[in-house]
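**Q** Below are the sequence and a predicted model for it; my questions follow.
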Amino acid sequence: MARFISKSLTVKFVVYFILIAVIPIGIVGYLSFYASRDSLLTSYSDKLLATGEDRKNGLIELLEEAMLDLKFLTQIHGVDNVFDFVAARSEKDMIVSREGNKAETELRKKIEVELETTLAAWQRIYGQHNGYRDVLLVSPDGHVVYTLKRESDFAEDLKNGALKDSGLGRVWNRVMKTGKPAFADFAQYQPSSAPTAFAAAPHMAANGKIDGLLIVKLGTEGVNRVFSQAQGLGKTAEAYVVGQDRFMRSNSRFEKSSTILKKKIETEGVKAALEGKSEVRIIEDYRGERVLSFFTPVGIKQNADLGADFDWVMLVEIDESEVMEPVRNLAMKIMGAAALIALAVAIVAFFAAKTITKPVIALSGQMAKASNGDLSIEIPGRDRDDELGVLAKSVHLMLSNLRSQVGKVLEAANVVSTASSEISATAAQVVASTSKTTSAVAESATTAAEVKQSAQVAGEKAKEVAQSAHEAVQTSTNGKKATDDTVSKMSLIRDQMESIGETVVRLSEHSQAIEDIIASVQDIADQSNLLAVNASIEAARAGDHGKGFAVVAHEIKTLADQSKHSTEQVRGILEDTRKWVSAVVMATEQGSKAVAAGVQQAEIAGGAIQTLATGVQGWAQTASMVDASSQQQAAGAEQVSLAMSNIDQAMQQVLAGVSQLETAARRLEDMSKLLSELLSGYKLTA
């Protein structure tokens, strides 16, 4: 129900209008209900109080009237004669008279007839109205000397007999003790077989002493008469009286049989009244019904004229349902009126709500289409001048702006999708190219490392060649010096022929040493040539980075070839020198004939050695240059290797960055496609 109300604006309007109409009625009805309830409770409380006081006064009057009637009886002549007759005779005489004394019997009969006539008339006048059942005359010693009804209590001894604890015995005993009238509460009385109360009054003799008691048996008729009707209160009203033993002393109007001394009342009102409280309030009665009850003590004990040693409580009650019936009728009328008003308001509110909700429903229908993506709708109600017109215009403006924005976003999404596709493709190409470049850089780094190692080896070999070249220069210098000494001293050959042999031998030894040096130089040249070839190969593998190294390798090869050519020349010269030495040896044998030829050959040898020294000096310088170049080549190869490693790392980073760029471009492309799909659901034109 609540969900239905929350979904329907028309229903909400109707409900709100009904609430606006019904709530004031409800408040007024509520106030009227409780005001009427309080007024009724007050009115009925006053009635209960008045009725209760009336019943209580009636009950007290009943008892007081019984006492007055007794006092009146004690003054009647016939009653006086009876008591005089009783006082003049002993108990024994009374018994004899009852047993057959003729004179006494006749006198007694005469007195009884006179008394019976008097009491019968009295009972006929007063007894039926007040519930007097019997009249008894009791002697001071407790014997019942006369009863009008002749029940079994006649001639009973109230002092020591079976009835001493009965109501009759108690009231006789109380009067004899106090000398005043007394009243005994209702109790079951066996001689009468009914609940009976007793009212007793003393008969005073001329000497002021009690010469007898006049006792009246009271039935329940008088009490029931007082409490039988609660006139003017209602159908369920009831007044009843309860004794201290909490048994009823009057009949219940709701019971068919007698409830006197049979029904015990344990209600809250009885308990409070027995405690001396008087109050009007709503309680639960002995039937279990909620009643408006007035309860109060009767005050019998406090009435000195009655001489009672007990008290009763009185309750006057009426059902709460009967008291509240006018209020309920009023409530029903108010609810009926509220229902009619609510119905009328609902009808008016329904049609009024329709005039308001119809454009709202139309607007909500169009907005539902807009929520499904149709932005080409037209908003109704823009021509209205009220708040709904303002709302329709605002919604129309909002949809116009939304159409424009969605169109722009859709175009931007298409552009982003295209651009992201191109970026993704380009990134893929860059990734592929970067991968290849990275592989090439890795290979170049490996080659650079190999070139670096070869350059280190070439440098070491160049150092060895340079060292050998320096040794060859030193040897050539020594040879030149020896040749110069030979030439300078050839003029002394003739004088030193004896030393020619030693000189020739020494020359032969030097020639052999030169031969060894030439062999070493030849080996170095061959190795340099091989090294140059290897360097050329590595330079070719290094590409553009190895061009400078290739030039150096070519120069090394050229120098190696020149060194080889020079060593071959030196070898030829040394070969000639050996021949010449051999000739010198042979010439030495010939003596001075060969001195001139020896000088000439020495000069030739000196020139050749000079030439050799000059060549070896140049070759040594070239070897030094090769060594320096090899060191530079090694340093360059080291730098190339380090640079290629850095390039390789940079390319790896570039490759990772480009891969991320490609991934981001693909995600951007996917998102732009998703955005395009989402926006494609919007209809921008009719």
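**A** That came through, no problem.
**Q** Only C-alpha atoms from now on, for both contacts and neighbour counts.
**A** OK.
**Q** Residue 616 against residue 476, yeah?
**A** Yes: assessed by C-alpha atoms under 8 Å, residue 616 is found in contact with residue 476 at 7.3 Å.
**Q** out of these two, which sits in the busier spot?
**A** residue 616 (27 against 22; other C-alpha atoms under 10 Å).
**Q** what helix or strand is that one on?
**A** helix 593-680 (DSSP states H and E).
**Q** In the stretch 301-450 of the chain, what residue spans correspond to helices?
**A** 320-323, 325-371, 387-489 (DSSP state H, counting those that start in this stretch).
**Q** The longest one relative to helix 593-680, how many degrees between them?
**A** Pointing back at helix 387-489 there. 180 degrees (axes from the mean of the first three to the mean of the last three C-alpha atoms, to 10 degrees).
**Q** list the contacts for residue 444?
**A** Residues in contact with residue 444 (C-alpha atoms under 8 Å, 6 or more residues apart in numbering) are 542, 644.
**Q** List the buried residues of stretch 500-515.
**A** For stretch 500-515, a neighbour-count test (16 or more other C-alpha atoms under 10 Å) marks 500, 504, 507, 508, 510, 511, 514, 515 as buried.
**Q** And the contacts of it?
**A** Taking C-alpha under 8 Å, 6+ apart as the rule, stretch 500-515 contacts 475, 479, 493, 571, 574, 577, 578, 581, 584, 585, 588.
**Q** Use this one as the comparison:
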Amino acid sequence: MFDLFRKSLRSRISLVMALLVMVSSAAIGLLAFHAAENALTDAAFARVKAIAGSRESHIATVIRMRFWQASQVATKSSLIELLKNPDAGTESFVNEELVSTTRLGHWHSLSAVTTSGTIVASSNPSLVGADVGTQSYFDASLVEPTAGDFKRLGDGETGYRVTVPVREPKSSRVVGIILGEAPAEMIRAQLLERSGLGMTGESYLVDDTGLMLTPSRFVSDAEFSVRIGGELAEDVKRGMETARRWHDYREREVIGALASQDMRRMGVPWTLVTEVDFDEALEGALALRYKLAGIALACLLFAIIAGMRISSTLVRPIAELAAAAKRIGDGDLSAVLVDDGSRDEVGVLREAFRAMTANLRKMLGDLQSGIKLVTSSAMEIAASAKQAAASASEQAAIVSQVGSTAEELRQTSQAATSRAQQVVNDAEGAMETGKRGVHAVVGAVEAIGTINQRVQDVAQKNRRLSEQSGQLVEVIDAVQELAEQSNLLAVNASIEAAKAGEQGRGFSVVAAEVRSLAEQSKRATQQIRRTLLEIQRSAEDAVATTTDSKARVEDGTRAMQAVRGVFDQISGALEESSDRSRQIAATSRQQAAGVNQIAQAMSSLTQAAHDSASMAHQLEQSASKLRGLGVGLKEVTSRYGIADTAFTEV
């Protein structure tokens, strides 16, 4: 099946049209169904809400009627007097009135209750004396009418409570209430009405706790025993009126509505619930779904038939074109398409195919002529390429030899440059050594000058020492002369002491000591004099020596200055030699640079020669390929049966 669709354009067109119709029909159907479903859903919600509102309004009307009946009883003067004065003894009359009203108004019971909550009169004698003041509704009953407390009455019927306040006519003072128990027959009859709810719909009352107050259509004994729950119970507790989908007490999906506003405005805490099963409420949408499916199927069949007819009209001329193209592909250029007069896209394609076939015939003829020219040109190019390759190879060999010579010259130039640079380095080292020698000589001259100055200073100091030594000798001579005089005086004193006898003995001792000291001083001065004379002679010798050293230092200074002059000459000669060596090295570097450029040029020339030879070989190969291409083209064109009398294979 897949191969059929792949090979048949007609099948593909039919399939595409069917798919387009099916997709469009499905889209339109889905949109229509969605819109219809929404419309039917909205209509179902509106219908259920209207039914709930109508029934809730009817129940509110029934309760208002009960309020009115009880209010009429509350206006009776005998009842008002009894409630004002329970001991007046009129209760029997009031009881009769209550019994009559109960029977006429279809009440279960009617009772008169004082403001303290005591029943003082009733249509049901068993209730007289009962206290209802503790009931939750009692306080509200003294203010306004109330209703509620759905329950089973004494006779098994279901009923509810109704209260209205009793007021004194003049002062409007509340003197009691009318308490009635009304049967729920009319309310239940309204809820049991099935019109508009189909086979699955129902209505029932619940209180604020969700407890069902009326019977269920589908569950027996649901009254006062079944409670609704979930969000629905919350909506009931809040007194909301709504219409939506939910799950009922049987867990079935339903469309329902809540209605309670009229009853709650009267203080009645009930909510009417109306429900219909979801499937029944939207059975119209299901029927519409089947109708739309049938329409879509019919459209699909129509699309398939129309697609086959249209594809036949389109495919037939295309099939003719395909057959002609196959013949041309097999080498038969004689295929001709007849002009069918069509001017649509297929007709334009047919005409273009005819023009293409004619152009192809002409092009193949031109191609064979070109092949001949290409083949002959390829032969000439191949011969020229061989000759060019041989010349290029010879040139490459010559250039390679010249390049080798240039490389040797470059290496020789580099060696000469290296040696010249070494000479420059040696000359600069010798020049630096000469400069250091000059600096050393200058330092030696300066040191000799310093020594000469020091020798002069020493000679000066020695001369001063000699002079001072002479002065000290003179001082010593004076001291020696003084010692001799002291000795002489001591001798004289001894003589005089001897003359004095015993009295001069002490003086003679002193004189002896003085003479002894004088002798010692004389000897010491003589020793000092000899020492000073030796110092003086040594100083004089030192002066003579320093004078001789000074002369020698001056000779050394002159000699060092002569050496400095020689070193200056050597340094100048070395500097001149270094400059010339640098010039030689610079010239050698320039020559080396030139030789390098020559070597590089020869290398580039060698590469160019090799490239030329390579290109010549490539050209020869390309010419050979071109010749092969001509042969191949000849074989290709020969398939189409076109004459090539001038073609010659190389």
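**A** Yes, it's here. Since the structure is predicted, the reported quantities are computational estimates derived from the model, not experimental observations.
**Q** Which secondary structure elements does the helix holding residue 616 of the first structure sit against?
**A** Helix 593-680 of the first structure sits against helix 387-489, helix 547-590, with contacts defined as 3 or more C-alpha pairs under 8 Å, 6 or more residues apart in numbering; DSSP states H and E.
**Q** any chance of the helices of the stretch 301-450 of the first structure in CSV, plus distance to residue 682 of the first structure?
**A** Output for the helices of the stretch 301-450 of the first structure, formatted as CSV (distance: least, C-alpha to C-alpha, whole Å):
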stretch, distance to residue 682 of the first structure
helix 320-323, 70
helix 325-371, 8
helix 387-489, 8
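**Q** Figure out which of those helices is closest to residue 539 of the first structure.
**A** helix 387-489 (7.9 Å; C-alpha to C-alpha).
**Q** Now do that closest one: distance to the chain's middle.
**A** Distance of helix 387-489 of the first structure from the chain centroid (C-alpha atoms, centre = their mean, to the nearest Å) equals 60 Å.
**Q** Now the element after it, going C-ward?
**A** Using DSSP H and E, the next helix or strand after helix 387-489 of the first structure towards the C-terminus is helix 497-542.
**Q** Which stretch of the second structure lines up against that following helix?
**A** Counting by TM-score structural alignment, helix 497-542 of the first structure falls onto no part of the second structure.
**Q** any idea of the angle that helix forms with helix 547-590?
**A** Taking the same axes, to 10 degrees, one finds helix 497-542 of the first structure and helix 547-590 inclined to each other by 160 degrees.
**Q** Can you check which of the helices of the stretch 301-450 of the first structure gets nearest to residue 78 of the first structure?
**A** helix 320-323 (54.5 Å).
**Q** after superposition, how close is that closest one to the second structure?
**A** Compared with the second structure after fitting, helix 320-323 of the first structure deviates on average by 4.3 Å (mean C-alpha distance after the TM-score superposition for the first structure).
**Q** In that helix, which residues have enough neighbours to count as buried?
**A** 320, 322, 323.
**Q** Repeat that for stretch 358-375 of the first structure.
**A** 359, 360, 363, 366, 367, 370, 373, 374, 375.
**Q** roughly how far apart are the residue sitting furthest away from the middle of the second structure and residue 365 of the second structure?
**A** In the second structure, the residue that sits farthest from the middle, by C-alpha atoms, centre = their mean, is residue 499; the gap is 142.6 Å. The spacing between residue 499 of the second structure and residue 365 of the second structure, counted by C-alpha to C-alpha, to the nearest Å, is 188 Å.
**Q** go on, residue 169 of the second structure?
**A** 131 Å.
**Q** Residue 59 of the second structure too?
**A** Counting by C-alpha to C-alpha - residue 59 of the second structure and residue 365 of the second structure are separated by 105 Å.
**Q** same deal with residue 608 of the second structure?
**A** 43 Å.
**Q** cool, residue 527 of the second structure as well?
**A** 155 Å.
**Q** got it, and residue 285 of the second structure?
**A** 74 Å.
**Q** neighbour count winner among those two?
**A** residue 285 (21 against 16).
**Q** In contact with that one, which residues are there?
**A** 33, 36, 37, 40.
**Q** OK, contacts around the second one?
**A** Spelled out, that is residue 36 of the second structure. 285, 288.
**Q** Which helix or strand contains it?
**A** helix 9-74.
**Q** Could you pull up the average distance between that helix and the first structure after superposition?
**A** Per aligned residue, helix 9-74 of the second structure averages 4.9 Å (mean C-alpha distance after the TM-score superposition for the first structure).
**Q** And for stretch 313-322 of the second structure?
**A** Mean deviation for stretch 313-322 of the second structure: 2.3 Å (mean C-alpha distance after the TM-score superposition for the first structure).
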